[in-house]
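Colleague: this is a predicted model, with the sequence first.
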Amino acid sequence: TNSRMEVRISEIKSSITSMDKKMEAFTKRLDEAEHRIGNTEDSVHGLETMVQQLQEAVVKLQEKADDLENRSRRCNLRLVGLPEDEEDRDPVSFLESWLPSFLNLLELANNLEVERAHQAFLPRIRNTDKPRMLLFKLLRYRDKEVILRQARKLGALTFNNKPVYIFPDMSADLFQKRKSFFGVKRLCKDLDIPFALLFPARLRIDFQGQYVYIFKSTNNISDFILLSPPPSSYLHVTY
C-alpha cells in the first residue's frame, strides 16, 4: 500500500512539475505577448500622432494652395449675362472699349488694358439663350477694383434689356465659403443692419454704428443677431 502511495505521489509530483514548466512557458509567452502589444500600442500612438500631423499639414497646404490660386486670380473678373458672340471673336478689344462705356468710367476710356479673355470652359447649352460666363484678366489690379466699385454703385446692370453681372474671380473653395454667408446677409438686409463681406470670407456686421463684429464662419450668427443685444463693454469683436 505504501509503495502504491509513493508511486501515486511521484506521479502527482511529476504532473505538478510538468504543469509548472507549462505555466512557466505560458507566462513567458504571455510576457512576450504583452511586450509586443506594448510596442504595437506605442507604434500605433506614434502613427496616430504622425497621421494627425500629416492631416494638419494637408489642411495648411490646401489653404496655402487655395490662397495662391486666389492670388493668381486677383486681377480676374467674371462677366455673366453678356450675349455670346457679342464680342465678335475678339473679347479683349471688345472689353477694353465696351466696359468703360457700359459702366460710365471715363477715367478708363482708352486706358483699360485686358490681358486675356475667354468664355468659361463649359459646353454651350442648346435650345437656350443663356450665355456662358466670360472670364477676363486685367493688367492692373486697380482697374479691377474701380470696375467692381462702379458696378456696385450703379446697382442692377442691363445690356440689351437683359441683366448683366460682374463678379470677382475666385477659387471654387473660396466661392463656397463666401456663398455660405448668403442667408445671414439676407437676414441683415431684412433687419436693416449694415454688413460687408470682407475678403477672403469674413462677414463684418455693424450694430448702430458703434459695435463691430467680424465672423469667420456662419456658426450661430443668425441666433447671435436675433437674440444677443450688442454688448457695451467692447467695440470690436472677431469670431
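Modeller: Thanks, I have it.
Colleague: please count neighbours and contacts with C-alpha atoms only from this point.
Modeller: Will do.
Colleague: just give the closest residue to residue 99, not the sequence neighbours.
Modeller: Once flanking residues are discounted, residue 99 sits nearest to residue 105: 7.9 Å by CA to CA, 6 or more residues apart in numbering.
Colleague: how many residues are close by that neighbour?
Modeller: Residue 105: 14 surrounding residues under other CA atoms under 10 Å.
Colleague: again, but for residue 10
Modeller: Residue 10: 12 surrounding residues under other CA under 10 Å.
Colleague: ok, then the element right after the helix or strand hosting it?
Modeller: Under the criterion of DSSP states H and E, residue 10 resides in helix 2-72. Later in the chain than helix 2-72, the nearest helix or strand by DSSP H and E is strand 76-80.
Colleague: please name every helix or strand in contact with the helix or strand that that following strand is followed by.
Modeller: Helices and strands here follow DSSP H and E; after strand 76-80, the next one along the chain is helix 91-102. Secondary-structure packing of helix 91-102 (3 or more CA pairs under 8 Å, 6 or more residues apart in numbering; DSSP states H and E): strand 114-119.
Colleague: can you give me the buried ones in the strand it packs on?
Modeller: 114, 116, 117, 119 (16 or more other CA atoms under 10 Å).
Colleague: and stretch 174-190, by the same measure?
Modeller: By 16+ other CA under 10 Å, the buried positions in stretch 174-190 come out as 174, 177, 178, 181, 184, 185, 188.
Colleague: what of stretch 145-165?
Modeller: For stretch 145-165, burial by neighbour count (16+ other CA under 10 Å) applies to 147, 148, 151, 157, 165.
Colleague: helix/strand/coil for the third one?
Modeller: Think residue 151. Here residue 151 is recorded as helix under DSSP: H, G, I helix; E, B strand; the rest coil.
Colleague: dropping in the other structure now:
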Amino acid sequence: MESDAVQVNKAELAALIRVIIKEEINEAMNKLQPQFDVLKLGLKDCNEKLVDVESGLSGMHDRMDEAERVCKALQKKNKELRDKNEKLESYSRRFNLRVFGLDKDMEKGKPTEFMESLFSEIFKDKLSYKLEVEIAHRVGPVTKHGSRPMIVRMQRYAAKEAILQIAKQEKVLHFKGMKVKIFPDLTAEVSKRRAQFKDLRIKLHQAGVKHGLIYPATLIITFKGDIKYFQDQKSGEIYYNQMIGPTLSGNQVD
C-alpha cells in the first residue's frame, strides 16, 4: 500500500511540475508577446518599404533608360546640325581669301577698292583677266606684326583659285615693301582637321616625299608612283612608318 501511495505522489508531483512549467511558459510568452507584435509590425513595415524601394528603383531604371535614349538621340541630332552648319559655313566661304601682312589702316577706310587695286598690281603679269573683289574687310585680333588679316571675297571662283595657286607656288608676294601671304579662308573645324597633319607633313618634307592637302582636310601622299589619301593623322603615320620610313637612307627617298 505504501508503494502505491508513493507512485501516486510521484505522478501527482510530475503533473504539478508540468502545470507549473506550462504556467511559467505562458506567463513568459505573455510578457514577450507585445515585443513579438512590435517586431512583426516592424518587419511588415520593412517589407512594405522594401517593396516601395524596389518599385521606385524599377521606375528610376526605366526613366534612366528613357533619358539615355533621349540623350543619344539629341547627340545624334546635334552632330547632324553641327555637320550641316559646317557645310553651310564652308560653302559660304568658297569665294573667300585670307590675306596676311598688310600694314595697319593702309586701305584708308576703303578695303574693297584697296584689295582690288592690290591684286591688280601683284598679279598683273601673272593673270590676264581682271580680278574683281566683291567685298573686303579686316577680321580677328592684331597679329604679331601689328596688323589684322583681311578677308577678301572674290566675284569669281576661278579667280580665287588662280590667286591661291600662285600664292602657294611663290609662298610670299611683295607689295610696296610688304610681304603678303594669301591663304584660303577656312572654318575653325577645317583648320583644326588640317593641323593634325602638321608633324607628319614635316617628316614628309624632310624625306623629300611629294604630298599636299586636298580640301577640306585630306592628306595626299605620292610615293614611288603610288598615290594615297588619308583622312586622319593616325592612318598617315602608319603608312609612313610601314612604307616610307624603312626605305630611307639618310634623308632622301625616290
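Modeller: Done, it's in. Quick caveat, the model's predicted, so the values are computed rather than measured.
Colleague: and the most centrally placed residue in the second structure, how far from residue 86 of the second structure?
Modeller: With distances taken as CA atoms, centre = their mean, residue 79 lies nearest the centre of the second structure, 9.9 Å away. Here residue 79 of the second structure is placed at a distance of 10 Å from residue 86 of the second structure (CA to CA, to the nearest Å).
Colleague: ditto for residue 166 of the second structure
Modeller: 27 Å.
Colleague: quick one on the thing from earlier: just put the buried residues of stretch 174-190 of the first structure in a markdown table and tack on secondary structure.
Modeller: As requested, those are exported to a markdown table (three-state DSSP):
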| residue | secondary structure |
| --- | --- |
| 174 | helix |
| 177 | helix |
| 178 | helix |
| 181 | coil |
| 184 | helix |
| 185 | helix |
| 188 | helix |
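Colleague: any chance of those residues in a markdown table, with distance to residue 71 of the first structure too?
Modeller: Supplementary listing: those in a markdown table, determined by distance: CA to CA, whole Å:
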| residue | distance to residue 71 of the first structure |
| --- | --- |
| 174 | 12 |
| 177 | 16 |
| 178 | 16 |
| 181 | 22 |
| 184 | 26 |
| 185 | 25 |
| 188 | 29 |
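Colleague: which residues in the second structure does stretch 164-171 of the first structure align to?
Modeller: Counting by TM-score structural alignment, stretch 164-171 of the first structure falls onto residues 180-187 of the second structure.
Colleague: list the contacts of the matching stretch.
Modeller: The contact list for stretch 180-187 of the second structure (CA atoms under 8 Å, 6 or more residues apart in numbering) reads 86, 89-90, 93-94, 96-102, 151, 164, 167, 171-174.
Colleague: same check on stretch 214-226 of the first structure?
Modeller: 180, 181, 184, 187, 201, 202, 203, 204, 205, 237, 238, 239.
Colleague: so what corresponds to residue 77 of the first structure in the second structure?
Modeller: So residue 77 of the first structure corresponds to residue 97, using TM-score structural alignment.
Colleague: so how far is stretch 179-199 of the first structure off the chain centroid?
Modeller: Distance, stretch centre to chain centre, for stretch 179-199 of the first structure: 19 Å (CA atoms, centre = their mean, to the nearest Å).
Colleague: tell me the secondary structure at the residue lying closest to residue 101 of the second structure once chain neighbours are set aside.
Modeller: Distances taken as CA to CA, 6+ apart put residue 180 closest to residue 101 of the second structure, at 4.8 Å, once the chain neighbours are dropped. Here residue 180 of the second structure is recorded as strand under three-state DSSP.
Colleague: gap between residue 180 of the second structure and residue 151 of the second structure?
Modeller: Residue 180 of the second structure sits at a distance of 13 Å from residue 151 of the second structure (criterion: CA to CA).
Colleague: which neighbours do the two have in common?
Modeller: residue 99.
Colleague: so what's the nearest residue to residue 108 of the first structure once chain neighbours are set aside up against?
Modeller: Ranked by CA to CA, 6+ apart and with sequence neighbours excluded, the top spatial neighbour of residue 108 of the first structure is residue 100, at 5.7 Å. Shown in contact with residue 100 of the first structure (CA under 8 Å, 6+ apart): 106, 107, 108, 109, 112.
Colleague: if I look at the equivalent of residue 100 of the first structure over in the second structure, how far off is residue 66 of the second structure?
Modeller: Applying TM-score structural alignment, one finds that residue 100 of the first structure aligns to residue 120 in the second structure. Applying CA to CA, the value for residue 120 of the second structure to residue 66 of the second structure is 62 Å.
Colleague: likewise for residue 181 of the second structure?
Modeller: Distance of residue 181 of the second structure to residue 66 of the second structure, given as CA to CA: 53 Å.
Colleague: go on, residue 48 of the second structure?
Modeller: Here residue 48 of the second structure is placed at a distance of 27 Å from residue 66 of the second structure (CA to CA).
Colleague: quick check: residue 74 of the first structure touching residue 140?
Modeller: No. With contact defined as CA atoms under 8 Å, residue 74 of the first structure does not count as touching residue 140 (9.7 Å).
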